[in-house]
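**Q** need a structure here:
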Amino acid sequence: MKAAGVYTFGPPEVLQTIEVDTPQAEAGEVRVRVKAVGVQPADLAVRSGWTPPGGSIRIPQIPGNEFAGIIDQVGEGVTSISVGDEVLGFRILQCYAEYLTVPAGQVALKPRQMPWEVAGSLSASGQTAHTALKELGVASGDTVLIHAAAGGVGSMAVQLAHAWGAKVIGTASVRNHDYLRSLGAIPVSYGDGMTERIRALAPNGIDAALDAAGSDALRASVELVADRSRIGTIVSFDIAEELGVRSIRSQRSAARLAELIDLYEQGKLSIHIRKVFSLDRAADAHREIEQGHGRGKVVLTID
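**A** The predicted model follows:
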């Protein structure tokens, strides 16, 4: 089968189309003929030599941790899903490929009206945002600050917090402010004076903050939120302990994914697809992510 992978770590140019053996579903697994794959910042780190928690590097290394496709093989003991079912799901690595195998408990049925590009990019950012907001105790009546609110995780966090009844303030580039308003957030620009602008929008204070932007945003959050246990970061792990705030890593599960799918079907969750690339243009997809300050998700599609 075809896949996008690396034989050596480095810049986007090392990511190339390769031929590898097609995997076979073992007991408890299903094989998926992949239709779409979300591209995550974590994939760029893998391409550069990072090993994700729970993963192991093997050469050639195929990145990717979320996908959507059609079940074409079912392993022994799997009764919850059948050949021909359309699904979306998650796994550690190996998703930039025409086929992948995955435990049956890591997929969920795709709603028929959900486009493949959306299905392939829902799991990673959605589950990270859901994990983070739950860890921070976000609930109805809270005022929540989300940094990098127009990005993949940020835009999902905005919508989840809004759906749960919170007031949401989101930081983003000016060009993304209308987009944030459409998701239910009050936008704030980056740069000098950001902390003061946020205070003016929340005279009663900020209850919780999620950093998906970096150290400057995290330090600003410490100035704005009294309870540091309700400040979390998904990117600035190096200074989280120093500041006494939470380092948050996604806790993915079929139940969490099912909740996100339900919110999508209710019209409370949407995904903006920034750009779509074919599998043989995976390097271009990585370049798109590296530009930063993007809106929504980048996706690979596989014919």
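
**Q** from here on, contacts and neighbour counts on C-alpha atoms
**A** Will do.

**Q** Could you find the closest non-adjacent residue to residue 7?
**A** Nearest residue to residue 7 in three dimensions, chain neighbours excluded: residue 60, at 4.8 Å (Cα to Cα, 6 or more residues apart in numbering).

**Q** do residue 32 as well
**A** residue 71 (4.5 Å).

**Q** these two touch, right, the one you found and residue 31?
**A** Yes: with contact defined as Cα atoms under 8 Å, residue 71 reaches residue 31; the gap is 5.8 Å.

**Q** any residues in contact with both of the two?
**A** Between them, residue 71 and residue 31 share no contacting residue under Cα atoms under 8 Å, 6 or more residues apart in numbering.

**Q** Now show me the structure for the sequence below, then we'll compare the two:
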Amino acid sequence: MTVAPLMRAITYDRYGGSDVLQLTDRPEPRLGPDSVLVRARAASVNPVDWKVRAGYLDALMDVQFPVVPGWDVAGVVERVGQDATEFEVGDEVYGYVRRDWVHGGTFAELVAAPVRTLARKPASLTFEEAAAVPLAGLTAYQSIERAGVHAGQTVLVHAAAGGVGQFAVQILRARGARVVGTASARNHDHLRGLGAEPVEYGDGLVDRVRALAPDGVDVVLDYGADDLVGTTRALLADGGTVASIVEAAARTELGGHLVWVRPSTADLDALTRLIDDGAVKVDVAQVFDLADTAAAHDLVAEGHVRGKVVVRV
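**A** So this is what the prediction gives:
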């Protein structure tokens, strides 16, 4: 019997805190006909990663232990599947490698990625920067698409300084929209630099937004609002819409959209164009080594980091 070569990967074999994450030797992944084998150079941590690890999404997602966590990756194509004609060996790629179950993720030296989850890496980015883009960037892009934002509209972005919010602000500005973004005071200068008009969240938010937009806003994008239903009803202009990545009430009570990000080569290509044209910048907060993935998870779980946390593979 042939023994599969081994690779280094982060794994966990049960739900729990960051202490369940271990650096282990795992068999190299098998390569399906519509996939490519990516030699990972970097991966990034998203809030969903530690929530899956803790078991909070068990009712929503099938999990097969041991799990290699992570969905974001940037690296170089090492081998191509029999029907994976979209890429060649040596191509620099990045992607949101999410399947319908949780098992073989991106915190590993080698990642078997379906071609539908990948795109060519932006030429202007390092691998660490590119790994910070896919999940958060696609979430922002797809929620904006779902809301149908166009030039001249005023958009309220909740949690505008977060990983998704920063991408959304820049994509919206590139579309010619006016952006009002909620954030803590310490992030206001940063948001102004991205082209948003910042407002403090919390009590009095409606009045502060009305001071900037007396007629209300055309679109509400929710990446972490305290009171989505109340503020939206108070601020959304007639004919406006709301899209949320966290609150089902956006759809059930407000008649808007609940968005769950999907892998998409076409949408990644759109982000690549915005990045390489200079319209979207990538904010990497901190880079960890693969062996320190637990510390990276802990930092993201604290909820106060601005920008993306990346692991160098």
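
**Q** tm score of chain vs chain?
**A** Once superposed, chain against chain, the TM-score is 0.93 (TM-score structural alignment, normalised by the length of structure 1); 302 aligned residues with a Cα RMSD of 2.0 Å.

**Q** follow-up on the earlier one: give the equivalent position in structure 2 for the residue nearest to residue 7 of structure 1.
**A** When structure 2 is aligned by TM-score structural alignment, residue 60 of structure 1 is paired with residue 66.

**Q** Is its match part of a helix or strand, or is it coil?
**A** In three-state terms, and counting by DSSP: H, G, I helix; E, B strand; the rest coil, residue 66 of structure 2 is strand.

**Q** Can you name the residues that contact it?
**A** Counting by Cα under 8 Å, 6+ apart, the residues that residue 66 of structure 2 touches are 11-14, 103.

**Q** measure it to residue 178 of structure 2 for me?
**A** Residue 66 of structure 2 sits 46 Å away from residue 178 of structure 2, going by Cα to Cα, to the nearest Å.

**Q** How about residue 62 of structure 2?
**A** As judged by Cα to Cα, residue 62 of structure 2 and residue 178 of structure 2 stand 40 Å apart.

**Q** So between those two, which is more surrounded?
**A** Per other Cα atoms under 10 Å, whichever of residue 62 of structure 2 and residue 178 has more neighbours is residue 178, with 22 against 12.

**Q** What's the match for that one in structure 1?
**A** Matched to structure 1 by TM-score structural alignment, residue 178 of structure 2 sits across from residue 167.

**Q** Now its match: closest residue in space, sequence neighbours ignored.
**A** The shortest distance from residue 167 of structure 1 to any non-neighbouring residue, by Cα to Cα, 6+ apart, is to residue 143 (4.6 Å).

**Q** And for the one you found, the neighbour number?
**A** The burial count for residue 143 of structure 1: 21, using other Cα under 10 Å.

**Q** where's the match of residue 60 of structure 1 relative to residue 123 of structure 2, distance?
**A** 35 Å.

**Q** again, but for residue 37 of structure 2
**A** Taking Cα to Cα as the measure, residue 37 of structure 2 falls 20 Å from residue 123 of structure 2.

**Q** Compare these two (neighbour count), which wins?
**A** residue 37 (24 against 14).

**Q** Find the helix or strand that the more buried one is a member of.
**A** For residue 37 of structure 2, the host element (DSSP states H and E) is strand 35-45.

**Q** Cool, thanks, signing off.
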